[in-house]
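Enquirer: A structural model of the following input is requested.
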Amino acid sequence: MNEELLKAQGKSAKQPLVVWAIFFACIISFMGLGLVDPILPAIADQLHATPSQVSLLFSSYNLITGVAMLITGVVSSRIGVKWTLLTGILFTIIFAALAGASNGIWEIVGFRAGWGFGNSLFIATALSAIVGLSFGGTAKAIILYEAAIGLGISVGPLLGGELGSISWRGPFFGVSVLMIIAFLALLFKMPQVPKPKVKGSVLDPIKALKFPGLFLLGLTAFLYNIGFFTLMAYSPFVMNLDEHGLGYVFLGWGLCLAFTSVFVAPKLQAKFGTIKSMCVMLTLFALTLLAMGIWTDSSTTVIVAVIIAGLFLGTNNTLITTAVMQVAPVERATASAAYSFVRFIGGAIGPWLANKLAESYSPHVPFVTGAIFVLFAMLVVAFGRKQLKHVDKIAH
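Expert: All right, here's what the predicted structure looks like:
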């Protein structure tokens, strides 16, 4: 798998237009993750909300995304890949626009949940669609998908900062408009992909978690995402920057994440193995969060740490996603849904917990707590390596 990934990076095979349409839609979809980062303080200020209330924009989005992962297989096996993608995009268009038109924090939190439902339908189906429609094999498709994720996560904060400097409503309307373009491109250019012969069940992802390897990786991702979203949802409140400044900081973070997820992770995987590389990346991320917890009062330290963290997060994201695809003897879509269900629950807890801890104790506590969760994630991988050792055998 590692050799395939490295070879795929060197290829320049032309892809059909529909693959680039899905690629574009993936970028816009993943923009939603970091889009609200630069406008969190502005929303809190203008809507008279507390940081923990504003953090629920992440929590509701991630919670519904995670829970809805259980039904994505049911939906796609009945209406097909194309209409699952289009339905997900349609939900995003509607709920992003509704969030932009809202006048209260609880309305936005609710509409972000609807956005999360659309996001789950889309991202759960997009990878299989790219694999099925692209030239160059699975390795090339994974590189394309990871590149789309990286671009979306890096461009999202930049767009959020630029549009957010005009109005906090701007980023929401911006995503809605861009997704309309993606919807039309897929509607007219994407062919019908044959439906699977076996209909999916809501219980399939739950049952898949009985496999020790997949369960361990899901638990790892649950703990790790608490730290991940502590950084995403809490750090904007302690950097003392405006929308433009926050947008550029998270652009740097996202570019680091995109670069390492596509170019660095496969090389580390090939040289040191998945499990060792994951343990090192998780340890480095935990230490970064700890440094942010110790020097929270230094805006410069927090800014630099956020950008550096992107290097470790991008690498780990690719490592753990690749491991999930290899570890369970079930279909990739089912394994992905099971893993995503668990990790997005962690992503829902992290933002609210971080800001609540800051309000109840001190600004330092959220980062230190996040570091502890990430350290536990590393220990899960380290002590569970016997159940995960075949990942590296498959990879090599």
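
Enquirer: make it CA atoms for all contacts and neighbour counts henceforth
Expert: Noted.

Enquirer: all helices for the stretch 201-350 of the chain, in order.
Expert: For the stretch 201-350 of the chain, the helices defined by DSSP state H, counting those that start in this stretch cover 203-208, 212-234, 243-259, 265-272, 274-294, 299-327, 332-360.

Enquirer: one more sequence to fold, the one below, so I can look at both together:
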Amino acid sequence: MHDVSASAPRQGESKRQSPFKQPRAVWAVAFACVVSFMGIGLVDPILKTLAGQLHASPAQVELLFTSYLVVTAVAMLVTGWVSSRIGAKWTLIAGLILIVIFSVAAGSTNSIAGIVGFRAGWGLGNALFIATSLAVIVASASGGFAGAIVLYETALGVGIAAGPVIGGTLGSISWRGPFFGVGALMTIALIATIFFLPRTPRPARKQRLSEPLAALKHRALATTSVTGLLYNWGFFTLLGYSPFLMGIDSPIQLGLVFCGWGLLVAAFSVFGAPRLQRRFGTAKTLYVNFALMAVDLAVIAVFSTVPVVVIVCVIIAGAFIGVNNTLVTTAVMSIAPVERPVASATYGFVRFIGGGLAPLAAGQMVEYIDPQAHLPFYLGAGTVLLAAVVLSTVHKALGAADRGETPQTAPADPVDADPVIAAERRDPLPQAVTIGDAD
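Expert: Here you go, the predicted model:
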């Protein structure tokens, strides 16, 4: 790993240096990030195909999201413990190996239960990878912390936008195609990580297993984490169940719909959210954005039997989701009074629980209560509105963060000598930045 202090920018340097001029190690990890984020929308275009060819109900198919995200959530609690013992590089490698193994296994099975089980293993690998990748990019990137965030957000956006297209294209050949495709791409990322990423030192302090859960005693972190859970309930209700309402059987056509959605997610994550934040502040932007997303979900609930309305609302929702993804995460990291790796693990655990349970609940409600799928989207709209209410209880803290006032790290935790943490403390978390801001 490069010395972080050497890569930290001098005053004004980050404005002159493009975040896309990076060493090969950073590009290897960024490529793996793109493939990892593809997994978010990769299976959407093949959900109906899976249900038809494997004789599964929509509720059973929704378990592909639940097993993946719930295991990812729980595994987030141990990723810091693992990484602090074996180092960031080996944690990344372990995560990539698990993703390759379980994605190929999912494509090789012949039952929906097998796919659901292998998706759970995929979720474990994903947790190890995503919890470590940003820290590695921060430590290795040129251009400082702000440039690293831009690169990471760009990888997220490209992955989210490309996932449905690749999933739909490969899914039109066979439902197994997307799973084998991820396995092949992640194998390339694994080889690149092994050869291009320098050996990383183990952190000086070993993280305790109890730290992520213990961090929930801090009101600011607990509140923003619950906000993430409620918002992700609405997000993954839309992502997981809307394909069944679009009246589209072609995986390629479904992939194009979700590509449009993903492009808006990417654009508003990297460009829209920072500009709205600077003009209106984090809190006000999120309040309005949550309200608009709730209206969007409510329209789907009312017109769930009208495919064209569902398609348009899903694509439009990408704008709201892009803003939320960036600003809610920024809010968590800005006001949490604990070290960022701990805050990230805590937040990831809580929010992915919401994301994992929402598709399962939607499938059960449609199967047993509401065949026309009005209720799941009304519930999603309600949880997103509730997210705004919960977030309002830390309004003052969000305002202080916007003014650059960082919270004092809780004294109960010893000073972490990890170079990434040290770099972040020298280079405080900026407001969400755009590519133009970092050039």
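
Enquirer: let me see the TM-score of these two.
Expert: The TM-score (TM-score structural alignment, normalised by the length of the first structure) is 0.96; 391 aligned residues with a C-alpha RMSD of 1.5 Å.

Enquirer: before we move on, the earlier item: using CSV, lay out the helices of the stretch 201-350 of the first structure together with distance to L90 of the first structure.
Expert: As requested, the helices of the stretch 201-350 of the first structure are arranged in CSV below (distance: least, C-alpha to C-alpha, whole Å):
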stretch, distance to L90 of the first structure
helix 203-208, 25
helix 212-234, 26
helix 243-259, 26
helix 265-272, 33
helix 274-294, 36
helix 299-327, 26
helix 332-360, 21
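
Enquirer: go through the ones you listed and name the closest to L127 of the first structure.
Expert: When those are compared by C-alpha to C-alpha, helix 332-360 sits nearest L127 of the first structure, at 8.9 Å.

Enquirer: tell me what the closest one is packed against?
Expert: Secondary structure elements in contact with helix 332-360 of the first structure, counted by 3 or more C-alpha pairs under 8 Å, 6 or more residues apart in numbering; DSSP states H and E, are helix 51-54, helix 56-100, helix 105-133, helix 203-208, helix 212-234, helix 299-327, helix 365-383.

Enquirer: at 7 Å what do you get?
Expert: helix 51-54, helix 56-100, helix 203-208, helix 212-234, helix 299-327, helix 365-383 (3 or more C-alpha pairs under 7 Å, 6 or more residues apart in numbering; DSSP states H and E).

Enquirer: now mean neighbour count and distance to T260 of the first structure too, for those, in TSV please.
Expert: Below are those laid out as TSV (neighbours: other C-alpha atoms under 10 Å; distance: least, C-alpha to C-alpha, whole Å):
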stretch	mean neighbour count	distance to T260 of the first structure
helix 51-54	23	30
helix 56-100	23	24
helix 203-208	18	29
helix 212-234	25	16
helix 299-327	22	5
helix 365-383	23	19
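
Enquirer: columns distance to L17 of the first structure on top of these, output as JSON lines?
Expert: Formatted as JSON lines, those follow (distance: least, C-alpha to C-alpha, whole Å):
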{"stretch": "helix 51-54", "distance to L17 of the first structure": "39"}
{"stretch": "helix 56-100", "distance to L17 of the first structure": "15"}
{"stretch": "helix 203-208", "distance to L17 of the first structure": "32"}
{"stretch": "helix 212-234", "distance to L17 of the first structure": "33"}
{"stretch": "helix 299-327", "distance to L17 of the first structure": "25"}
{"stretch": "helix 365-383", "distance to L17 of the first structure": "40"}
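
Enquirer: out of the ones you listed, which comes closest to L290 of the first structure?
Expert: helix 365-383 (5.2 Å).

Enquirer: average offset of the closest one relative to the second structure?
Expert: Its aligned residues in the second structure lie a mean 1.1 Å from helix 365-383 of the first structure after superposition (mean C-alpha distance after the TM-score superposition for the first structure).

Enquirer: residue range for that helix in the second structure?
Expert: Matched against the second structure by TM-score structural alignment, helix 365-383 of the first structure falls on residues 375-393.
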